[in-house]
Structures are given as C-alpha cells and as structure tokens.
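# have a look; sequence and predicted model below, questions after that.
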Amino acid sequence: MATDWADWGVDLHLDVPAGGRRAGLERALRTAIRSGRLTPGSRLPATRTLAVELGIARNTVAAAYDQLVAEGYLTARTGSGTTVAALPPPSPVFPALAPAVPPRFDLRPGSPDVSFFPAAAWLRAARRALADAPAATYDYGDPRGHPALRAALADYLGRVRGVLAHPDRIVVTSGYVQALALLAGLHRVVAMEDPGLAFHRAVVRRAGARVVPLPVDTHGARTDLLESTVDAVVLTPANQFPLGAALAPARRRAVVDWGGLVIEDDYDGEFRYDRQPVGAVQGVAPEQVAYVGTAAKTLGPALRLGWVVLPERLVEPVVEAKRHTDYHTEVIGQLTLASLLTSHEYDRHVRAARSRYRARRDLLLTRLRGAPVRGVAAGLHALLPLPPGGPTEAEVLDEAARRGLALGDLGSHWHFTGDHPQGLIVGYGTPSESRYPAALDLLARLLTSVA
C-alpha cells in the first residue's frame, strides 16, 4: 500500500505488506531512512494520522516508532513529535573479494592430512564424555582446563614423551599460539630459532617481548650462544622447524645449564620414523622448561586444543593471563579429548598416522632419488636445499605455481634478509592420500626441469 503525506513537508512512500504490519512498517521506515529518502530532522506523521492512512491500529504504529527510537533511527521529544535521527554515514560498499583459488596440488608445510581426522572415534569419545556429564559441565570452567583432560594429559605425556607432568602444573590453551603468547607476555627478551616460523615471532612481539635470533645448524639451535640478557628461549628440540634437526645432547645440556626459561615447542614429537621419538627436554629440567604440546598435527588444527606443562613458579601467572585472555578453553572438546586419551583410541590413531606419514616420507625419498633431501627422520616436512648457483627460490616457486603446485620456501623463515642458504620446504603431510602420489610426480618433474 503506497501512501503520500504532502502536507507534512516530507514525502513518505511506504509499502507495508498485508501480513506482519508492525514488522513491515519498521522495515519500510528503516529502508527509507537508510536510503536517504527520509533525511535527518524530517518530521514523521503523528501515530494516529499514520494509522488512519495505512489502515492499521494506532498501537501498531506507536510500537513501530518506539522500536526505531530504541534502535537510533528516530528521536521523539514531547511537543516536537517524532523526527528522523542523524545517522553516521553508511560504510562504503566494497566489491566482494574473489575466493582464493586453491592450488591443484598443495605441498606446503604446517598441516597434517585433515582427511585422516578420526571422526568416528571423536564422536564415540564425545558420547562417552557427555553421557554422564553433570550440568555444571556447561557452566563457566576452570582457566587451567578441565581436570579430566589435565589428568589424562599428565598420564599420556609422561608415558609417551617423558614429560614430568602433574595435573596441577598443566594449563589447557586454545592451541599453541595462545600458549606461546601467554608465556611470551611474562618475559622481556625472547630468543627464537633462526630460521624459524615468522608468524610465531610476530606472536611473541605482539605479546610485548623483544625477539632476538638464535642460529641453528645441523645439530639444532646454538643454545651454547644464549646470553644472560635473554629471559626465555623458544626451541623445537625434537624436530627443528624448518631445518629438521634434532637438538644434540650437548646443546640440550647447554640450554639447561643456561638457566633461563625454555619454551619447548613439541609440535610433532610423536612422528619419528627411524627410531624411538626423542624425549622432551622438560623431562630432565621440569623447573626450567615450559613444555607446549598441541593436537594440531596429530588430530587437526581446527580443534584449537593445546597444553603447557609449567614450572611451579609460572603456574599462577599463566593461569591469571589465561583468565584475562579468554577465561578458559571450550570444555566439550576438552572432555572429548580426555576420553580419547583414556580409552587409548588417541594412541591407536597416532600409531596409524605415524605409519601413514612414514610411508609418505619413503615415497618422497623414492620419487626424488638423487635429490638432496634433509630433515626426514621425523615430522611432516622435508627440506630440499637449492644449489648456490641457482635456480633461486623465487624462480622455482613461480614455476611451481604456474604448474599448479604450492611449496614452502626457506627464505621467509630467516629473521633478517641476507645471503642465506636457499631451499624448498615440502609438507608431505598436507595433501590427501589420493592426491599425494600425483603431487610428488609433479614435484619431481619440476625439479628436473629447473635443475
């Protein structure tokens, strides 16, 4: 129904549908105000007049006016009637960004094969966990994490990773990144491996700490170079990322003797193929090491479940920081993971994943026979060094992208630009099982063509 009030000094052209008169009137007025047809300061008809013209109840018009006053579209003053409020200018409309086109084959590092997520086992664990869960489970939880998960983690980490973990020393976090940020926020100067993941350096800086580089060689991080001016050091001792070296025994002793806090990033410690996994540094110095683990590589990064085993002196500061960050990590996932751990379905899944990734590692070595491949004793990635005389990383990556293949580069992992060794990082855990052989074939052809 279209109505025109010329006598009010403002034209109102409102189409109010027959059903849902109040909601329809509200929508019509909002549209007129947003589009600029009703300008700020324009006076609207009295409720009685508008009700007569539209053929609806006066109370319906009054309720619609009241709702739009509450929302800020209208203002109402005694004796002045109802007028259009001054609204902030509308946000500019930007064209929708085209979704990123995924590469045909993805061998970038950082992710496991998420198609291997144990959905059936996760659902069974969730049912077990929630079947007898009390109502308090769904209330606000403990910033340290649910007691069931902390107890299950203490048992698992001691049994599998050699970590000395009491449930009271464990804080459950929303992934590794949060654990790193909580710990970095308690320190002024943090040493980080060079090369290492640039994003993690950014996390530490945003937490307020200053980052200093710690060189890495074939024996792992140069912990013998740590100085007393450094408060904490972030290490990947089981499988250095991205060079793939395990921290040598002498370097382990050196970092313990150094005396500062060691943030041990055990991101893929379960995946070692040629011998037993290297035990955690935390097991020999629990009061000097904050051990950080995650389910991102064993299950999937979507879960956002991590944990940190702390020295006694850091428990309360980290818990307090966690409380003021997100209060606590969501509880349903914690209970489900606890059930998965205590039923040993988690162990069975990790064993199956380790067997699958070892087969992928072996296939990588077979397909690239003759190429220098490093860092393949553990983890989900391998390093392919490039010769000093070329081709460069940029040239190889450009050619790979042209062929539909995504790879990682070594160059972006250095703290500073300079004359560094160049190389490609191949994430053999990333693609699905069905696409992995074809991805390797394409990689082999690429390396042959650019050699």
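Sure thing, it's come through.
# okay, CA-based contacts and neighbour counts for the rest of this
Will do.
# which other helices and strands contact the particular helix or strand that has L149 in it?
Assigned by DSSP states H and E, L149 belongs to helix 147-160. Judged by 3 or more C-alpha pairs under 8 Å, 6 or more residues apart in numbering; DSSP states H and E, helix 147-160 is in contact with strand 170-173, helix 331-342.
# check what contacts the shortest one and list those residues.
Residues from elsewhere that reach strand 170-173, judged by C-alpha atoms under 8 Å, 6 or more residues apart in numbering: 143-146, 150, 154, 179, 304-310, 315, 318-319, 322, 328-329.
# against which helices or strands is the next helix or strand after it packed?
Counting by DSSP H and E, the next helix or strand C-terminal to strand 170-173 is helix 176-184. If you count contacts as 3+ C-alpha pairs under 8 Å, 6+ apart, helix 176-184 packs onto helix 198-206, strand 289-294, strand 306-309, helix 312-323.
# show residues contacting helix 176-184.
Residues outside helix 176-184 that contact it (C-alpha under 8 Å, 6+ apart) are 173, 190, 200, 203-204, 206-209, 263, 292-294, 305-308, 318, 321-322.
# next, the one to line up against it:
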Amino acid sequence: MVAGVAQALGLLAAVLRADGISEIAVEEPGSLGTRQHLRHGGLVTPPVPVDGDGIRVDALRSPAVLVTPAHQFPTGVVLGGERRRELMRWDGLIVEDDYDAEHRYDRPPVPALRAMLPERVVYAGSISKLLAPALRIGWMLVPARYQRDLVDAKRYADLGNAVLPQLVLGYLMASGELERHLRFLRRRHRQRRDAMIAALSRHLPDARVHGAAAGLHLMITFDARLSDVDLAVAVLAEGVKVQPLSWHRQLPGEPGLVLGYGARSPGEIEEGVRIIAEVRRSAP
C-alpha cells in the first residue's frame, strides 16, 4: 500500500536506480506530473510516440517503460490487442499505471497487463478518482525481485499508510458499497461527458475530440496554429481552468487542450466551453 501512484513512482525510481536502471521510457504525449515524479526520482524519461493503438512498442529503446494501457493520458487511447501482444513480447520492465480503468462508458473493461506478466510488470493504481484524492490510498504489485527493496523504501519513507482509511476502503469493497458507488459515478460522468461533447460541437466545431469512451477528461486538438499555453492562460483569466496539451509533450506536436468534466455540472461545462470558444475567437 502506498500514498497514491505519485508515491509509488517515487519509491520505484529509487529502487530502479539502485538496480542500475537510469531511464524509463514514457508515452508521448504523456502525463507531465508523472514525468516530473520520475525525474525527481533521478530517472531520465525518453518519449515514445503514441498512436491510435497506443504506445509504439517498436520505438522502445529503454530498459523500462511506463504505460497507461486502460486509458492513455491524455489521448484516451486504449492499448490495442496486437500492440498489447507486442509489448508482452518486449523484454524490458513494464510499469503499468491503471489510470482511469474504472471510468469507462462505451467499451468493456480490458485486462491488466499484470495479470498476464506478473514477473515483468509493476502494477500501480489508486482510489483518487474513485473516492477522493485526499485519502491518499494507492497500491503497487511488483515482481518478486523488487518486492523486498520496495517494502524497505516504503518503510524508510513513512513507516506505512494510515490503517483506518484502509479499513474503511476494505469495508466498502466487501459490502458492495464501492461497486454501487462506481455505478452511480459512471452514470453521472457519462452525462457530464455527453454534455461536454455537445457543448464542443456547438461552440468549437473545428476542434477534434479524443478519448471520449472512458475517463474523466477529453482531449481536443486544433488544426490552426496557436499557442495552447497562451489560450489556457487567457481562459483561466476568465475563470475556466484547462491544461494546454503542450504541457504533456516532450516533442513538437499539434496544439490542444485537456478538459476535465468530472467535477462540473452539465450547465457549468456548457458555460466553460462557451468561454473557451469566446476567448479563442478574440485571440490575436
């Protein structure tokens, strides 16, 4: 048990460095926050392109890779079947962040890589987007060769997670309340997702929408040349918080925005998208 995926990555970075691994490939585009945690832990993070089937396994050159196969951040792509088999044949260490696996709307669940390759996959997840980020409850399943070192790293970091929140989580799981809560969330988030797609169609019809089948965000991209950072700053000045897609890139690419809908009502989503469109039209 760990204090979220963020701590899992920090502990893992220290253990990998001690094992002689100095770099871990990451998806491109991929989470800025994840990259920051890995770099803070002393690892180099070379980018590997993501396409419509997920990470390009043929472009992997590092001894380890971090992937989000259930719902890639930020594109929303699910790792395709053939690409999944390629990754399982690859001979490096796979770190699987089970990002947004529970929040799916238009597709069935996909099996975790860890279930098929327990000795090659480090599996990490948390309840941050299922219950509350403030609870800081996460987990990490690791190959046997790293287990003792990671347990030691966790002990020296904080002597272990608080037990009471874990007991509460265990009760919610055993009683069925967690599954009922998840069904409620899926219905609510599906409505919010649909509201955002409809609002984008009305106000930003030229934007391409990515990743709608699952998760708590949409990614949109534009053909037009613009600074997505400047657009995000201008939108924030109007009270709407979005993330520029370029934050999550290490290589040049098309501009875009990452738009979260999990914490907003359909009416707020409509107004937010309207403001983004208005700011974009008024930009020089």
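Happy to help now that I have it. It should be emphasised that the depicted structure is a prediction, and the values quoted were computed from it without experimental measurement.
# quick one: the helix holding L149 of structure 1 aligns where in structure 2?
For helix 147-160 of structure 1, there is no aligned range in structure 2, judged by TM-score structural alignment.
# next one: that helix to chain centre, how far?
Centroid separation for helix 147-160 of structure 1 versus its chain: 23 Å, with C-alpha atoms, centre = their mean, to the nearest Å.
# ok so, going back, now the helices and strands packed on helix 176-184 of structure 1 as JSON lines including distance to V69 of structure 1 and mean neighbour count?
Below are these laid out as JSON lines (distance: least, C-alpha to C-alpha, whole Å; neighbours: other C-alpha atoms under 10 Å):
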{"stretch": "helix 198-206", "distance to V69 of structure 1": "41", "mean neighbour count": "17"}
{"stretch": "strand 289-294", "distance to V69 of structure 1": "50", "mean neighbour count": "26"}
{"stretch": "strand 306-309", "distance to V69 of structure 1": "47", "mean neighbour count": "27"}
{"stretch": "helix 312-323", "distance to V69 of structure 1": "38", "mean neighbour count": "16"}
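# to H420 of structure 1, which of these lies closest?
Proximity to H420 of structure 1, assessed across those by C-alpha to C-alpha, is greatest for helix 198-206 (15.5 Å).
# against structure 2, where does the helix or strand immediately after the closest one in the chain fall?
With elements assigned by DSSP H and E, the helix or strand that comes after helix 198-206 of structure 1 is strand 210-217. The alignment of strand 210-217 of structure 1 onto structure 2 (TM-score structural alignment) spans residues 44-51.
# buried residues, the matching stretch. List them.
44-50 (16 or more other C-alpha atoms under 10 Å).
# map E271 of structure 2 across to structure 1 for me.
Counting by TM-score structural alignment, E271 of structure 2 corresponds to A438 in structure 1.
# neighbouring contacts of the match of strand 210-217 of structure 1?
For stretch 44-51 of structure 2, the surrounding residues in contact (C-alpha under 8 Å, 6+ apart) are 22-29, 35, 38-39, 55-56, 59-60, 62, 77, 250-251.
# any of these buried? List them.
Among those, those that count as buried by neighbour count (16+ other C-alpha under 10 Å) are 22-29, 35, 38-39, 55-56, 60, 62, 77, 250.
# wait, what's in contact with the residue nearest to A295 of structure 1 when sequence neighbours are not counted?
Counting by C-alpha to C-alpha, 6 or more residues apart in numbering, A295 of structure 1 lies nearest to L305, which is 5.9 Å off, once chain neighbours are set aside. By C-alpha under 8 Å, 6+ apart, L305 of structure 1 lies in contact with 172-176, 294-296, 329, 333-334.
# now the residues you listed in a markdown table, with distance to A394 of structure 1?
Shown next, in a markdown table, are these (distance: C-alpha to C-alpha, whole Å):
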| residue | distance to A394 of structure 1 |
| --- | --- |
| V172 | 40 |
| T173 | 37 |
| S174 | 35 |
| G175 | 32 |
| Y176 | 30 |
| T294 | 32 |
| A295 | 33 |
| A296 | 29 |
| T329 | 40 |
| G333 | 41 |
| Q334 | 42 |
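# go through those and say which is closest to P372 of structure 1.
Taking C-alpha to C-alpha as the measure, P372 of structure 1 sits nearest to A296 out of the contacts of L305 of structure 1, at 28.5 Å.
# my guess is the closest one contacts R304. True?
Yes - using C-alpha atoms under 8 Å, A296 of structure 1 makes contact with R304 at a distance of 7.1 Å.
# what touches both of the two?
With C-alpha under 8 Å, 6+ apart, A296 of structure 1 and R304 have common neighbours G175.
# if you count surrounding residues, which of these two has more?
Between A296 of structure 1 and R304, counting by other C-alpha atoms under 10 Å, A296 is the more crowded of the two (21 against 18).
# look up how far A213 of structure 2 lies from the counterpart of that one in structure 2.
Using TM-score structural alignment as the criterion, A296 of structure 1 maps onto S128 of structure 2. The gap separating S128 of structure 2 from A213 of structure 2 is 20 Å, by C-alpha to C-alpha, to the nearest Å.
# got the buried residues for the longest helix anywhere in structure 2?
When structure 2 is parsed with DSSP state H, its longest helix is helix 177-203. By neighbour count on 16+ other C-alpha under 10 Å, the buried set for helix 177-203 of structure 2 is 178, 185-186, 189-193, 195-200, 203.
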